[in-house]
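*Asks:* Fold the following for me, if possible:
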Amino acid sequence: MEYLDFEQPVKELMDQYQKCSLVGDESGVDMKLACSQIEDKIEETKKNIYGNLTPWQRVQLSRHPDRPYTLDVIKGIVDENSFLELHGDRNFADDPAMIGGLAKIDGQSVMLIGTQKGRTTKERQYRRFGMSNPEGYRKALRLMKLAEKFKIPVITLVDTPGAYPGLEAEERGQGEAIARNIIEMTTLKTPIITIIIGEGASGGALGIGVGNKVYMLENTWYSVIAPESCSSILWRNWEHKEDAANALKLTPNDMLREKFIDGIIEEPLGGAHYDQPTTFANVKKSILANIKAFKKFTDKELVTQRQDKFIAMGQFKG
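*Replies:* The predicted structure is shown next:
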C-alpha cells in the first residue's frame, strides 16, 4: 500500500508491526504482546490523523492511487456478473473516460454511469485520467434516456478532475454537451442518485451530477475548480493550493452545511482503500434506500423535487 506524506507515522508503525511479526515467526519467540501494543498504537495514530484532516489532505486522499474507482465500485455493489456495459454516443465515438451500463443491485435494475480513471500509465492515458470528451457526456445522456424509457433508476458515480480541456473536445462542443446534460437531467422522469466517490470538479462533475439525491463519500471533494487551478489563477503558481482548498469549502462537511449535498457516506478509518468491501456495502445501502423511497414518487414529483433542490441552492440579494 502507498502512503501519503501525512500518513508517514502510520507507515512507520506498520513497518514495525511487520518486523515484529517476522521476528516472532523466524525466532519462535512469543511476540504477541509486543505486536498487539503496536496494533493499538496504529489504531490510535490513525484516529488522530484521519480524525483531523485538513481540506487539502482530504483532497489528497480522494486521489489516493489505491482508492477504488468507478468500475471497482460497480463490481462491488452489483449482483454477480450483472453489469452490462453499453458503448457509444451514436454520434461520434465511444469515450472510455465515461462508462455506463445496465446492472442489478439485489435484483433491482439500475442504470450505472460514471467517470473512470486508470491505474497504470497506459490505462490513465486511455481513460484520460477520468476527463470525459463531449461524446462521453452524450453517451451518458443516451443511457439516461434509455433508463427513463424503461423506468429504471439512474445511479451516477463521479470521480473526475474535470471535463477534458483538449482542443478536440472544444471542437466537438464540450460546453454544449455538458449544458445539454444539465438541462435534460432536470426533467428526466426517473430517479437519479449521484455519489461523489473521488474528485468532483467543475462542469465535468455536474454534467452527470444533477440528482434527486447527491451524496459524497467521506474523503472526497466537490467544487467548481481544483485547488491547484484556483491557486494558479489567484497566485500565478500552485504553491498556495492548501490555502485554496481551505477557501473553496470543498469537503463533504462544507457541502452538507451549505445544503449542496444530501448526505455523507461513511468510509472505513483511513479511507475507502483500507476496506473496500465495507465502503461498497455503505454505498449499496444508500442507493437501495433511496430507490425504495423514490418508488412512491410520480414522474412529476420526481422532476419537481429535483428542480426545487437545485433552485434552492445559493443565496441571492435583490
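
*Asks:* rest of the way, CA atoms for contacts and neighbours
*Replies:* OK.

*Asks:* Strands along this protein, start to end?
*Replies:* Applying DSSP state E to the chain gives strands spanning 84-85, 98-105, 108-115, 154-160, 192-201, 213-217, 221-223, 263-265.

*Asks:* between those, which one is nearest to Thr54?
*Replies:* strand 221-223 (11.8 Å; C-alpha to C-alpha).

*Asks:* Packing partners of the closest one?
*Replies:* helix 55-62, strand 192-201, helix 252-257 (3 or more C-alpha pairs under 8 Å, 6 or more residues apart in numbering; DSSP states H and E).

*Asks:* Mind doing that once more with 10 Å?
*Replies:* helix 55-62, strand 154-160, strand 192-201, helix 202-206, helix 241-248, helix 252-257 (3 or more C-alpha pairs under 10 Å, 6 or more residues apart in numbering; DSSP states H and E).

*Asks:* Show me how far the fourth one is from its chain's centre.
*Replies:* The reference is to helix 202-206. 12 Å (C-alpha atoms, centre = their mean, to the nearest Å).

*Asks:* Could you also give me the structure for this next sequence, so I can compare it with the first?
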Amino acid sequence: MNAYLEFEKPVAQLESRIAELRAAAEGDEVDISNELKRLEKKSADLLASTYAALTPWQKTQVARHPQRPHFRDFVEHAFDEFMPLGGDRYYGDDEAIMGGFATLRGRRVILIGHEKGNDTESRLRHNFGMGKPEGYRKAIRLMDLAGRFGLPVVTLVDTSGAFPGVEAEERGQAEAIARSTEACLALPVPMVSTIVGEGGSGGAVALASAERVLMLEHAVYSVISPEGCASILWRTAEKAPEAAEAMKVTAQHLKKLGVIDRIVNEPTGGAHRDPIAVANALADAIDEELDALVDLPSATVRRMREERFLQLGA
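*Replies:* Alright, predicted model coming up:
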C-alpha cells in the first residue's frame, strides 16, 4: 500500500475511491468497468501532472519517501552475485555503508552504497544511512581492492549526511570523509556514481567524486539539508521550502549547472511506485556509462575526474 505525501492527497482520494468501488463491485452483477476506467485514467493523469510540476521541496520529500528503493533493493533488482564485504580493518563494520563484489549486466564491479533500511528495526541497524568513519574507511578498502583487481567502481548514494555524533568525531569522521574523497579521485579504474535518493553534504561527496555522476529524476543533492540551511539563514526550519528552491537541489537544476552528468528517469509517481522498473533503468544507464569508460587508460579517467571537479563553478 502506498504511503502518500502531503501534496499527493488529491491522488490518494481518487485511488481510495477506486478501491472502494472495486470492493463494492465484488459479487455484484452491476457493471462498473467504464466508471472504473474513467477514474483510473483521471487518477493517472492527475499523478502525471502533479509529478511534472514538483517544487524542489516536494522533490526532497519524494527523495525521502519511506518506500523509496534503497541499496538492498537495487542490489536485488539490478545486480547479480553480490558478495558483501564488511569491516574497515581498523575499528569495525558500519552497516550504513555497504559494499562488495557484484555483477552488472555480466560485468564484474565493486559496488558501494548507503543503506537506510525499510522499517524501524533495519533503519536503526543501518543508522538511517548516516555513515560513520568505519563506513568510509570500508569504502576506501573496497576502492583499493577495485584498483588492484582492475574492477570498475559503482556507488549508490543515499544519505542525509554523515553521522554527526560525538563518537564519530572521536574516531575521525572528517578525516575519513576526506580520505574517501581522495580515494575516489585517485582511482585507477572507471567510477560511476548515482544519487538515488538524498545526496547530503560530505557524506555523499565521499562516495560521489567520480568522473560520471548520475541522479535519479526525483533525487536531491546538496551541501546541507533544506531544513539545516533554513535554520542557519532564517533561524527556523519552516523556511525549508524556500531554502530548497534557492539551493538548486534537484537533478534538473544540477544538470544545468554541470554538477551531474545524466538524469535517469523514474516511473510516474516516483521510484517507490515501481522499484523494479527504476532499478532496470538505472542498471542500463550505468552499464552504458561503463561501456564508454572501461577501455580508457588510468591516466585518462583520473584526468577526467580532475577536470570535472575543477570546472565546477567556473
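
*Asks:* just to revisit the earlier point, so which of the strands of structure 1 gets nearest Met313 of structure 1?
*Replies:* The nearest among the strands of structure 1, by C-alpha to C-alpha, is strand 213-217 at 12.8 Å.

*Asks:* what's that closest one packed up against?
*Replies:* Strand 213-217 of structure 1 packs on strand 154-160, strand 192-201, helix 252-257, strand 263-265, helix 276-294, helix 299-311, going by 3+ C-alpha pairs under 10 Å, 6+ apart.

*Asks:* Give me the mean deviation of the third one from structure 2.
*Replies:* Relative to the matching residues in structure 2, helix 252-257 of structure 1 has an average distance of 0.5 Å after the fit, by mean C-alpha distance after the TM-score superposition for structure 1.

*Asks:* Packing partners of that helix?
*Replies:* Checked by 3+ C-alpha pairs under 10 Å, 6+ apart, helix 252-257 of structure 1 has helix 55-62, strand 213-217, strand 221-223, strand 263-265 packed alongside it.

*Asks:* now those in a markdown table, with distance to Phe297 of structure 1?
*Replies:* Output for those, formatted as a markdown table (distance: least, C-alpha to C-alpha, whole Å):
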| stretch | distance to Phe297 of structure 1 |
| --- | --- |
| helix 55-62 | 34 |
| strand 213-217 | 13 |
| strand 221-223 | 28 |
| strand 263-265 | 20 |
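
*Asks:* what's the neighbour count on the counterpart of Glu211 of structure 2 in structure 1?
*Replies:* In structure 1, Glu211 of structure 2 lines up with Asn212, judged by TM-score structural alignment. By other C-alpha atoms under 10 Å, 25 other residues sit near Asn212 of structure 1.

*Asks:* wait, doesn't Asn212 of structure 1 sit right on Ala293?
*Replies:* No. If you go by C-alpha atoms under 10 Å, Asn212 of structure 1 and Ala293 don't touch, sitting 11.1 Å apart.

*Asks:* Now the common contact residues for these two.
*Replies:* Pro191 (C-alpha atoms under 10 Å, 6 or more residues apart in numbering).

*Asks:* Please produce TSV containing the strands of structure 1, extended by mean neighbour count and distance to Gly271 of structure 1.
*Replies:* Below are the strands of structure 1 laid out as TSV (neighbours: other C-alpha atoms under 10 Å; distance: least, C-alpha to C-alpha, whole Å):
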stretch	mean neighbour count	distance to Gly271 of structure 1
strand 84-85	13	28
strand 98-105	23	24
strand 108-115	25	20
strand 154-160	28	15
strand 192-201	27	11
strand 213-217	23	9
strand 221-223	27	13
strand 263-265	19	12
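
*Asks:* Could you find the closest non-adjacent residue to the spatially most central residue of structure 2?
*Replies:* By C-alpha atoms, centre = their mean, the mean C-alpha position of structure 2 lies nearest to Val196, the distance being 1.8 Å. Closest residue to Val196 of structure 2 apart from its sequence neighbours, by C-alpha to C-alpha, 6 or more residues apart in numbering: Leu216 at 5.4 Å.
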